[in-house]
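**Q** coords below, sequence missing:
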């Protein structure tokens, strides 16, 4: 069944940013909202991962420093794809650090010192929260027949689950069962 191509609502998107899509306006709005929250959390997770990369200490410094750096690079690498997906379907995306702060669901960590084991647990749990949000966004994308967003999320879920696995195993190496 061919759906008519519909432009995003002129009331929500400036005419110059209007993007043609065959998704309903309700679908665009709900998918965009879910993806923008994921994007805000992705930026928050990136910054926390880099914070821990810069401030990790202890006997496993080198391994954790490198793992946090690799994970931070991977996390940052997803931001453009998430934001561009929102634009492709006719939505708008984040414009500022302030907007990230309003939308993020992950808690910041501004502590002067965080033990390595706590860093591992916190990042593991934050990645699990992001996976949960991605699964929920996948359900929304499925509801509105947005297979491209669903497919993108599937790849990002797999990558985040890998980060959870690595963080869990590294926490075990610290002599603690982080389950």
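**A** It's in. As the structure is a computational prediction, the values presented were derived from the model and not from experiment.
**Q** Could you use CA atoms for every contact and neighbour count after this?
**A** OK.
**Q** OK, contacts around residue 167?
**A** Residue 167 makes contact with 120, 121, 123, 124, according to CA atoms under 8 Å, 6 or more residues apart in numbering.
**Q** which of those residues has the most neighbours?
**A** Each of the contacts of residue 167 was scored by neighbour count (other CA atoms under 10 Å); the top score is that of residue 120, with 26 neighbours.
**Q** and here's the other structure:
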């Protein structure tokens, strides 16, 4: 019953990642790293658990997405600490902005559970 509303919310959440992903990839390149940016590479290197494709209830999918979104934000917080320990304030600033966006989108996602 919530299909259209959730579909739009998922589209918005996915689109909100375009710029932060691009900025992060640029930062990795600037620092001399290799950007592993294909979907296959992302799946291979992700530590996030798969969402069970047998879930058919819209609100259950929202909960599963919120859990993984929250986990991603926490990984970013750890990355902020690592960058700070390395003295890389530019990366700290970038990752802080990305985390702020993740937290905002998590709030939007979790609003569907209210």
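**A** Received, thanks. From a predicted model like this one, the values you see are computed outputs, not experimental measurements.
**Q** Which of the contacts of residue 167 of the first structure sits closest to residue 60 of the first structure?
**A** Within the contacts of residue 167 of the first structure, proximity to residue 60 of the first structure (CA to CA) peaks at residue 120, which comes in at 11.7 Å.
**Q** residues in contact with the closest one?
**A** For residue 120 of the first structure, the residues meeting the contact criterion (CA under 8 Å, 6+ apart) are 167, 168, 170, 171.
**Q** hmm, try it at 7 Å
**A** Residue 120 of the first structure sits next to 167, 171 when contact means CA atoms under 7 Å, 6 or more residues apart in numbering.
**Q** element containing it?
**A** helix 116-143 (DSSP states H and E).
**Q** Likewise for residue 37 of the second structure?
**A** No secondary structure element spans residue 37 of the second structure, as it lies outside all helices and strands (assigned by DSSP H and E).
**Q** just to revisit the earlier point, can you check which part of the second structure the helix holding residue 120 of the first structure sits on?
**A** With TM-score structural alignment applied, helix 116-143 of the first structure matches the range 58-85 in the second structure.
**Q** Now do the matching stretch: distance to the chain's middle.
**A** Between the mean C-alpha point of stretch 58-85 of the second structure and the mean C-alpha point of its chain there is a distance of 6 Å (CA atoms, centre = their mean, to the nearest Å).
**Q** So the most centrally placed residue in the first structure: helix, strand or coil?
**A** The C-alpha lying nearest the average C-alpha coordinate of the first structure belongs to residue 42 (CA atoms, centre = their mean; 3.3 Å). When states are read from DSSP: H, G, I helix; E, B strand; the rest coil, the local structure at residue 42 of the first structure comes out as helix.
**Q** Roughly how far does it sit from residue 153 of the first structure?
**A** Using CA to CA, to the nearest Å, we find residue 42 of the first structure at a distance of 13 Å from residue 153 of the first structure.
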